[in-house]
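Asks: Provided below are the primary sequence and the corresponding predicted coordinates.
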Amino acid sequence: MKKPILDGIRVLDFGRFIAAPYAGQLLADLGAEVVRVERPKPEPDRLRGPYLEGNSLYFVTLNRNKKSVAFEMFTDAGRRLLDDLIAKTDILISNFSPRAARGLGFTKERLLTLNPRLIVLSITAYGPDGPDAERIGFDTLAQARSGAMRCNGEEKPYFNHLPYVDFSTAIYGGFGLMAALYERERTGEGQWIDVSLMETVSAFVGSYGMIAEAKLLDKPRQRQGNSLIFALGDCLQAKDGDFVIFNVIGNMWPRLCEMIGHNELLEDERFTTDESRYAYRDEILPYIAEWIAGLNVPDILAAAEQHRIPFERVSTVGDLAQDAHAEAREMFPTVAQPEVGDIPVSRLGVSMSTHGRAQLNPAPAIGEHTIPVLEDWLGYAPSQFLSLRDEGVIP
């Protein structure tokens, strides 16, 4: 079997909460040696729920396949140890605020002088500079600031419960890291990569045409509820569940009319184009809603598949946990977590034809790998560990 694609790549992961830890986990799933650097006491993301047997499931699902080195990095001896590790690593990931990063000596100039081949991924809320660089920020705040949240909901805006900005920022970061590793192969030089929650979600807003719409048409996108913009779509109720009909366009329209038994709608001049069907959606949707309301979920899915119409049941997360397709695709393998048991996690969302999927290892206990990592990376001898303990750097 081939070695993992990132075998031999060393990563120091200073990430907390979601975006930065997930970026590190993506690298670990590709075979990199990802070492979470933390203090000897539990960091906040180790304490966040949901819990099982008093253990954070949230932490396990974002930090599996990693190692942990724990020491007091905010001491003089800890800073020296930190520098020694940075000099031996390929990638450093952090989501410190710009001020906290400077306090640790995590500046572009200093780190790339310390290790010219180092690739740094810095994840922040608003970016490293600009008037709001030091503001505290989280996923939902980025949804709000970007205008994305204003497009959700009906009577008032709703934020998306799934923190898609965090996860997408991690993927942007991973994309940048892969490009930087490729560049380093050609030049031997490392570099600094900046990604931010605000810029990630703003890129999505812009790429969906919403900035152009606001600037050129003077029509900023407003709340849509479940109505799809510029195409026929909504959330409707069947006998035993909710359904989404999504993006019925072009030659889907006559197939939809046939499916719901209303071919006469094809003769209505109001419904001849995608644009006009969107404009008259309140006239069309009751026909679809009436058809759905008289059927059960299996019947609707079968009819939609037969007519190739984009329908889908609105499932619960519990439904997804038992989903036959997800099971067939092995989307939720388990990891054996000490003191907890088998925990279902997500696999890497990328399959590569020449590399099998990574073996899944549990999330590390605090400092579980401090001694082996310092021995392997830095060649530390037993006497040096005694010195670190005497100086209060490691427990």
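Replies: Great, that's in hand.

Asks: For the rest of this, base every contact and every neighbour count on C-alpha atoms.
Replies: Will do.

Asks: which stretches of the protein form strands?
Replies: For the chain, the strands defined by DSSP state E cover 10-13, 33-38, 51-52, 55-56, 67-70, 91-94, 119-124, 191-196, 232-238, 241-248, 311-313, 334-337, 341-344.

Asks: right, and these - which one's nearest Gly294?
Replies: The closest of the strands of the chain to Gly294 is strand 232-238. By C-alpha to C-alpha, the value is 6.6 Å.

Asks: Check it against this one:
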Amino acid sequence: MPQPLSGIRVVDLTNLLPGPLATLMLAEAGAEVIKIERPGGDDMRAYAPQWQGTGAAFSLLNRGKRTITLDLKTPEGKAKLKSLLERSDVLFEQFRPGILEKLGFGFDASRAVNPRLIYCSISGYGQTGPRANEAGHDLNYIASTGLLAFQPGPPDRPVIPPALVADIAGGTFPAVINILLALRQRDLTGRGCHLDIAMTDAMFTFAWRALSGLWASGSLATSGQSDLTGSTPRYRLYPAKDGGIIACAALEDHFWQRFTAVIGLEERLRDDSRDPSATIAAVAAIIASRTTPDWAPVLARADCCVTVMRSIEDALADPHFVGRGVFAHRVRGAEGGTLPALPVPIDPQFREPPGSEKPSPPPLFG
């Protein structure tokens, strides 16, 4: 059975994370992705650790893509890119707004070459607006939209989130969604379009809880004051005796009652509306009295939305994820070795069979 994006050609001018991860997902669904690298290659090729002549992260993000080097400042490079655009479905770029236009490949110029072309631009703040040309990275984007203000660390020790939320949830995922929508729209109209993906815009989506309170009542919970950032004993991280962490998310009362019963919390403290601080302290003391190996089977039997925090090494070996085939695909390196492919949220029925190997783009020479 053909894959959903079989026959779709994507010209990928992106580097680093948001764009390459998006085109990886398109490639996993069957698209032909031609990655255009400037002389010297994608910056991520140089990232440590290295694997078979190039960065391991680069290999994971660019599995199964074809790559060519073009200098878009030269007539030869421009001519080759124009030829590719004539025969492609999607152009994916991640430059600052206006850069590609200066090189002769803005949306209007590219549409003149191919009216059916879907032209996707990822940037920090979008193609328009006062901040459109402002430099930034993930931390800047979540800081400038107010999302970072909800980090639960104390003011003297603020916490950096462990995930690149803006890059992936604000860049990669919206880009893939909108490219698929644009392809469907092109089926209906025969025309391409320009997609303006601003990584910051989607950060307001992640503030849904705070915005609902602010817009409806004028009140706003600050860092650590909402029930999802530490104000309630039902949604917290509790250290165990061995230094491990118990992740409690027993928000609903039936889960909370199971949890407090199985750990032996005093009856008077189970009504956490009376004195949340006292309940938090009591639960913390109980959890700290035993190790995570002690707690793991107890909490699993209770089925109460409370789990032991695992290391990523432990998670990789979890029979659940292994059994679901999350790590079943492989990246083949230039020297013949393989690595597990980066898991992507594409339904298995739309990908090649588990166990399939696809090459990483080879190292650049010269």
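Replies: Ah, there it is. Values in this document were obtained by computation on a predicted structure and should not be read as measured data.

Asks: circling back to that earlier point, which one of the strands of structure 1 lies closest to Asn263 of structure 1?
Replies: Nearest to Asn263 of structure 1, of these and by C-alpha to C-alpha, is strand 241-248 at 15.4 Å.

Asks: Point to the residue nearest the middle of structure 1.
Replies: The central residue of structure 1, meaning the one whose C-alpha is nearest the mean C-alpha position (C-alpha atoms, centre = their mean), is Phe167 at 1.6 Å.

Asks: Tell me which residue of structure 2 lines up with it.
Replies: Phe167 of structure 1 maps onto Ile168 in structure 2, with residues paired by TM-score structural alignment.

Asks: Relative to Tyr141 of structure 2, how far out is that match?
Replies: 12 Å (C-alpha to C-alpha, to the nearest Å).

Asks: Likewise for Lys82 of structure 2?
Replies: On the measure of C-alpha to C-alpha, Lys82 of structure 2 and Tyr141 of structure 2 end up 33 Å apart.

Asks: Also Ile346 of structure 2?
Replies: 26 Å.

Asks: Just want to know which of the two has more residues nearby.
Replies: Tyr141 (25 against 12; other C-alpha atoms under 10 Å).

Asks: So what's the residue count around the closest residue in space to that one that isn't next to it in sequence?
Replies: Spatial nearest neighbour of Tyr141 of structure 2, chain neighbours left out: Thr200 (5.4 Å); criterion: C-alpha to C-alpha, 6 or more residues apart in numbering. Using other C-alpha under 10 Å, Thr200 of structure 2 has 26 other residues around it.

Asks: need the contact list for Thr200 of structure 2.
Replies: Listed by C-alpha atoms under 8 Å, 6 or more residues apart in numbering, the contact partners of Thr200 of structure 2 are Gly124, Tyr125, Tyr141, Ile142, Ser144, Thr145, Ala166, Gly170.

Asks: Output those residues in CSV, with distance to Ser223 of structure 2 appended to each entry.
Replies: Output for these, formatted as CSV (distance: C-alpha to C-alpha, whole Å):
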residue, distance to Ser223 of structure 2
Gly124, 24
Tyr125, 24
Tyr141, 18
Ile142, 14
Ser144, 16
Thr145, 14
Ala166, 19
Gly170, 22
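
Asks: Now the two most distant members of those.
Replies: Maximum pairwise distance in the contacts of Thr200 of structure 2, criterion C-alpha to C-alpha, is 13.4 Å, between Ser144 and Gly170.
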